[in-house]
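> Give me coordinates for this.
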Amino acid sequence: MSGPRTTPPQRPAPDTASDVVRWAAFSCVLVPVVLVWYGTSPAGAISTALGLATITWVCRLLLRESERHAARLAAEERAPHRGRHGRTGTGAHRGGRRNGGNTPVD
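Here you go, the predicted model:
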């Protein structure tokens, strides 16, 4: 007889945005070193590093914004739909005019 079955532990999803940013930061350091090694001026290598760092920073911002947007959409999919205007129940502003009861109006 076998013991109780347990489900394998769930691994968290890999954080691909952080991986991309790490590799980009690594290239911001590596590319200028290679450029200087192959004879480019240090000023040219520094300007290349600054350009790469700027592009990396902007891409990081866009990735984070995309993650927030995806998380917001996932949360909205899980939340129940609350109707046309997001209100529940029968509020005072629902429907037509009301005159206070079932008495005829003359």
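> From here on, just use CA atoms for contacts and neighbour counts.
Noted.
> Show me what the helix or strand harbouring Ala74 is packed up against.
Here Ala74 is covered by helix 42-78, with elements defined by DSSP states H and E. On a contact count with 3 or more CA pairs under 8 Å, 6 or more residues apart in numbering; DSSP states H and E, helix 42-78 meets helix 16-37.
> Please give the structure of this sequence too, so both can be compared:
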Amino acid sequence: MPGRRSASEPPPAPDTVSDVIRWAAFSCVLVPLVLVWYGTSLAGAAGAALGLAAVTAVCRVLLRRSERCAERHRRSGRRCAEQRGGRHTRRRTPVD
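Prediction:
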């Protein structure tokens, strides 16, 4: 049956990034409503919503990139910084 897993397969990991993004999107809607409720101008609330949406979008990109990097690390055994030519901390320079 396609729905059954063997005993050796690990259970699927929860998609925590999607949960974080959902809560962030919820706050992008809720915060401006609360600001308007407490007397902030519509322009101020709209600015807050746009700022929160921009931060949410950047965080989503960074979280997804981190997920892809971690998945490559699990498959290849190499660190992500080594894969993209980042800093190598294994080589150290002598200190006087």
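> Now the TM-score, please.
Here the superposed chains carry a TM-score of 0.69, computed using TM-score structural alignment, normalised by the length of the second structure; 72 aligned residues with a CA RMSD of 2.0 Å.
> quick revisit: may I see the buried residues of the helix holding Ala74 of the first structure?
Ala45, Ile46, Thr48, Ala49, Leu52, Ala53, Thr56, Cys59, Arg60, Leu63 (16 or more other CA atoms under 10 Å).
> Could you verify my assumption that the fifth one touches Cys28?
By that I understand Leu52 of the first structure. Yes: in this structure Leu52 of the first structure lies within contact range of Cys28 using CA atoms under 8 Å: 5.7 Å.
> Residues in contact with both of the two, list them for me.
Common contacts of Leu52 of the first structure and Cys28 (CA atoms under 8 Å, 6 or more residues apart in numbering): none found.
> Any chance you could spot the residue sitting in the middle of the second structure?
By CA atoms, centre = their mean, the second structure has its centre lying nearest to Leu63, at 2.3 Å.
> Relative to Glu67 of the second structure, how far out is the nearest residue to that residue once chain neighbours are set aside?
In space, and not counting its chain neighbours, Leu63 of the second structure is closest to Val17: 6.7 Å by CA to CA, 6 or more residues apart in numbering. Val17 of the second structure is 9 Å from Glu67 of the second structure, where distance means CA to CA, to the nearest Å.
> Same check on Ala13 of the second structure?
Ala13 of the second structure is 12 Å from Glu67 of the second structure, by CA to CA.
> same check, this time on Gly47 of the second structure
Computed with CA to CA, the distance linking Gly47 of the second structure and Glu67 of the second structure is 30 Å.
> Stretch 23-39 of the first structure maps to which residues in the second structure?
Using TM-score structural alignment, stretch 23-39 of the first structure lines up with residues 23-39 of the second structure.
> So for the matching stretch, what gets flagged as buried?
The neighbour-count check on stretch 23-39 of the second structure (16+ other CA under 10 Å) flags Ala24, Ala25, Ser27, Cys28, Val29, Val31, Pro32, Leu33, Leu35 as buried.
> Fine by me, thanks again.
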